[in-house]
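Chemist: Build me a model:
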Amino acid sequence: MAKKSTIKVGEINTFIVTWLKDYATNANLNGFVVGISGGVDSAVTSTLCAQTGLTTLCVEMPIHQDSSQVSRGREHIEQLKKRFPNVKNVETDLTSVFETFKNEVPGSENEAKLNLSLANTRARLRMTTLYYLGGIHGLLVAGTGNKVEDFGVGFYTKYGDGGVDLSPIADLMKSDVYALGKYLEIPESIQNAAPTDGLFGDSRTDEDQLGASYDELEWAMLEAEKNGENENFTKREKEVFDIYKKLNTINQHKMKPIPVCIIPSKYKIC
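Modeler: Okay, here's the model as predicted:
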């Protein structure tokens, strides 16, 4: 079920870097701010931004973060700073902000919903921080979502990591991101790490939450784009396809524009 990336990594790298530089130049802004998680998506995105030669601010925003995620993020930032003089970094520990928020809002007896809401709150605090830093330095917030996350299963927080100015890798499958990461020589510790959103303060992976690996979900996304469910699917393929379809359906509210109530002209006084 795994899909091997077939993209032309060198050409795509050049294309995205040019696109990023042109966008920032036309917007009359100084560069990019990127949240660094210790994962492959943020590592690839920040490396692409760094290649523009424009200011690239890498931001660590730990909130009760797993130590392995922190160490991978720092390893990547140090490597990137050695390679590109335009790369800067800052750490903003949001743990105390998060704890203050928790203490000020009502709780809930529904533990599952409470934990999910707090996880999404972490992502939204980080988005606020990135926009604050982008505002004072004249930088664009670069998104780190890939195609499977952003347009397949909607595995991101609305107005959290989904709140960005531009999305350089959102048309790349996860396998493509890994291929680009290898080409860009991001740290092997990141290339080999199991993907995780890091929103729960523990070591749970994306696969633990989604019920399928990115290879599997990528396969399901491609199958859905072709012709839907196939009667020749194996038992596991059917399970994965059903997981994909369910997530794609319930998360459409993230992928579609905000619905606007259009007032009929008959209710307006001309």
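
Chemist: switch to C-alpha atoms for all contacts and neighbour counts from now on
Modeler: Fine.

Chemist: mind checking how far residue 212 is from residue 42?
Modeler: To residue 42, residue 212 is 21 Å away according to Cα to Cα, to the nearest Å.

Chemist: For the two, work out which one has more neighbours and name it.
Modeler: Neighbour count, other Cα atoms under 10 Å: between residue 212 and residue 42, residue 42 has more, with 23 against 18.

Chemist: Give me the most central residue, the protein.
Modeler: Most central in the chain under Cα atoms, centre = their mean is residue 145, positioned 3.1 Å from the mean C-alpha point.

Chemist: next up, for comparison:
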Amino acid sequence: MDSSLVANHIISWLKTYAEQAGVNGFVLGVSGGIDSAVTSALCARTSLKLICLEMPIHQNPTQVSRARKHIESLENVYPNVSSATVELTKPYDSLAESLPQHSDESVLSLAFANTRARLRMTTLYYYAGLNHLLVAGTGNKVEDFGVGFFTKYGDGGVDLSPIADLTKSEVYELGAYLDIIPEIIAAAPTDGLFGDDRTDEDQIGASYPELEWAMGFDGDEAVLTPRQKVVLDIYRKRNEQNKHKMVPIPVCIIPENLK
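Modeler: Presented below is the predicted three-dimensional model:
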């Protein structure tokens, strides 16, 4: 991949889309991970207004410090970049106390994790509305179109997706080209939705390079190693289970003779 050409293409695409939409720029959530770092760096280079939001909810301090350091690195270079911290822990706790519990802890934990993501989406659109901005998505190709590793109407609720045609490996390549801070480059990918140290690989059961291999696999399964068979099974199950996230919302079409 020619990172320079890809970066310039995305920056031009972002700027053209925003100008045609008649908006002032972008807002996005910065998590301390590579995807949001790369997306924000690309948005910053459009010269259009960019608001970077930190939205901690019982957040791991290392994630917060990485996000803050990255935002400061952008603000020091790009006058069009500003930031805000919206502490969502109290609103989340208040909402969580109002919701019913569940006997299955894993089900409850996932439901609350998705609730965090949707609370952040609501905050992003609030800022977008106040400032006439678009919400920029930070999902990559493996997450958005491979295993569906995102929250529907959470981090999946966006106006445009600048890096959704790039695999995770390609996002890292672009990150190196864009001089993303070393702490983010070195950090294990995590969605940060559970308030602990679990990584994306812990949750999915396979690394992003493995998932990228499975996403492109079209060969003889008989020659696969035991691990490759496991990864392929993980990928296929996730892809099938999360298909509803990757296709348009089903619409019940009413036959003309019934109207």
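
Chemist: Can you pull the TM-score for these?
Modeler: After superposition, the two chains reach a TM-score of 0.99 (TM-score structural alignment, normalised by the length of the second structure), with 259 aligned residues with a Cα RMSD of 0.7 Å.

Chemist: In the second structure, what sits opposite the residue nearest to the centre of the first structure in the alignment?
Modeler: Counting by TM-score structural alignment, residue 145 of the first structure lines up with residue 139 in the second structure.

Chemist: Please, which helix or strand holds its match?
Modeler: Following DSSP states H and E, there is no helix or strand that holds residue 139 of the second structure.

Chemist: list the contacts for the closest residue in space to it that isn't next to it in sequence?
Modeler: In space, residue 139 of the second structure comes closest to residue 164 once its chain neighbours are excluded; the distance is 5.6 Å by Cα to Cα, 6 or more residues apart in numbering. Shown in contact with residue 164 of the second structure (Cα atoms under 8 Å, 6 or more residues apart in numbering): 138, 139, 140, 141, 144.

Chemist: Go again with 7 Å.
Modeler: Contact partners of residue 164 of the second structure, counting by Cα atoms under 7 Å, 6 or more residues apart in numbering, are 139, 140, 141, 144.

Chemist: how about it, what's its partner in the first structure?
Modeler: By TM-score structural alignment, residue 164 of the second structure lines up with residue 170.

Chemist: before we move on, what about residue 252 of the second structure?
Modeler: That one, residue 252 of the second structure, aligns with residue 261 by TM-score structural alignment.

Chemist: Can you report how many residues lie near its match?
Modeler: Other residues close to residue 261 of the first structure by other Cα under 10 Å number 6.

Chemist: How much space separates it from residue 156 of the first structure?
Modeler: Counting by Cα to Cα, the separation of residue 261 of the first structure from residue 156 of the first structure is 25 Å.

Chemist: And residue 146 of the first structure, by the same measure?
Modeler: 10 Å.

Chemist: circling back: the match of residue 252 of the second structure in helix, strand or coil?
Modeler: Using DSSP: H, G, I helix; E, B strand; the rest coil, the structure places residue 261 of the first structure in coil.

Chemist: Next: residue 194 of the second structure.
Modeler: From three-state DSSP, the assignment for residue 194 of the second structure is coil.

Chemist: ok, how many other residues are close to it?
Modeler: With other Cα under 10 Å as criterion, residue 194 of the second structure counts 19.

Chemist: Over to residue 133 of the second structure?
Modeler: 26.

Chemist: can you give me the strands for the second structure?
Modeler: 25-29, 49-54, 81-85, 133-135 (DSSP state E).

Chemist: Show me what residue 23 of the second structure aligns to in the first structure.
Modeler: Aligned against the first structure by TM-score structural alignment, residue 23 of the second structure finds its counterpart in residue 29.

Chemist: so that match makes contact with residue 138?
Modeler: Yes. With contacts counted by Cα atoms under 7 Å, residue 29 of the first structure reaches residue 138, the gap being 5.5 Å.

Chemist: And residue 142 of the second structure, how far from residue 206 of the second structure?
Modeler: 12 Å.

Chemist: Next: residue 197 of the second structure.
Modeler: 16 Å.

Chemist: just residue 219 of the second structure next, same as before
Modeler: Counting by Cα to Cα, the separation of residue 219 of the second structure from residue 206 of the second structure is 20 Å.

Chemist: tell me the contacts of the equivalent of residue 46 of the second structure over in the first structure?
Modeler: Matched across to the first structure, residue 46 of the second structure falls on residue 52, judged by TM-score structural alignment. Residue 52 of the first structure is in contact with 17, 21, counting by Cα under 7 Å, 6+ apart.

Chemist: Tell me which stretches of the second structure form helices.
Modeler: Secondary structure of the second structure by DSSP state H: the helices cover 3-21, 34-44, 61-75, 89-98, 105-131, 141, 168-177, 182-186, 200-204, 208-216, 226-241, 243-246.

Chemist: which of the ones you listed is buried the deepest?
Modeler: Comparing those by mean neighbour count (mean count of other Cα atoms under 10 Å), helix 34-44 comes out on top with a mean of 25.

Chemist: list the helices and strands that one packs on?
Modeler: helix 168-177 (3 or more Cα pairs under 7 Å, 6 or more residues apart in numbering; DSSP states H and E).

Chemist: The helix it packs on vs the first structure - mean distance after superposition?
Modeler: Helix 168-177 of the second structure, aligned to the first structure and superposed, deviates on average by 0.2 Å (mean Cα distance after the TM-score superposition for the first structure).

Chemist: again with stretch 10-18 of the second structure
Modeler: Mean for stretch 10-18 of the second structure is 0.2 Å (mean Cα distance after the TM-score superposition for the first structure).

Chemist: Just give me how far that stretch sits from the chain centre.
Modeler: How far stretch 10-18 of the second structure lies from its chain's middle: 19 Å, per Cα atoms, centre = their mean, to the nearest Å.
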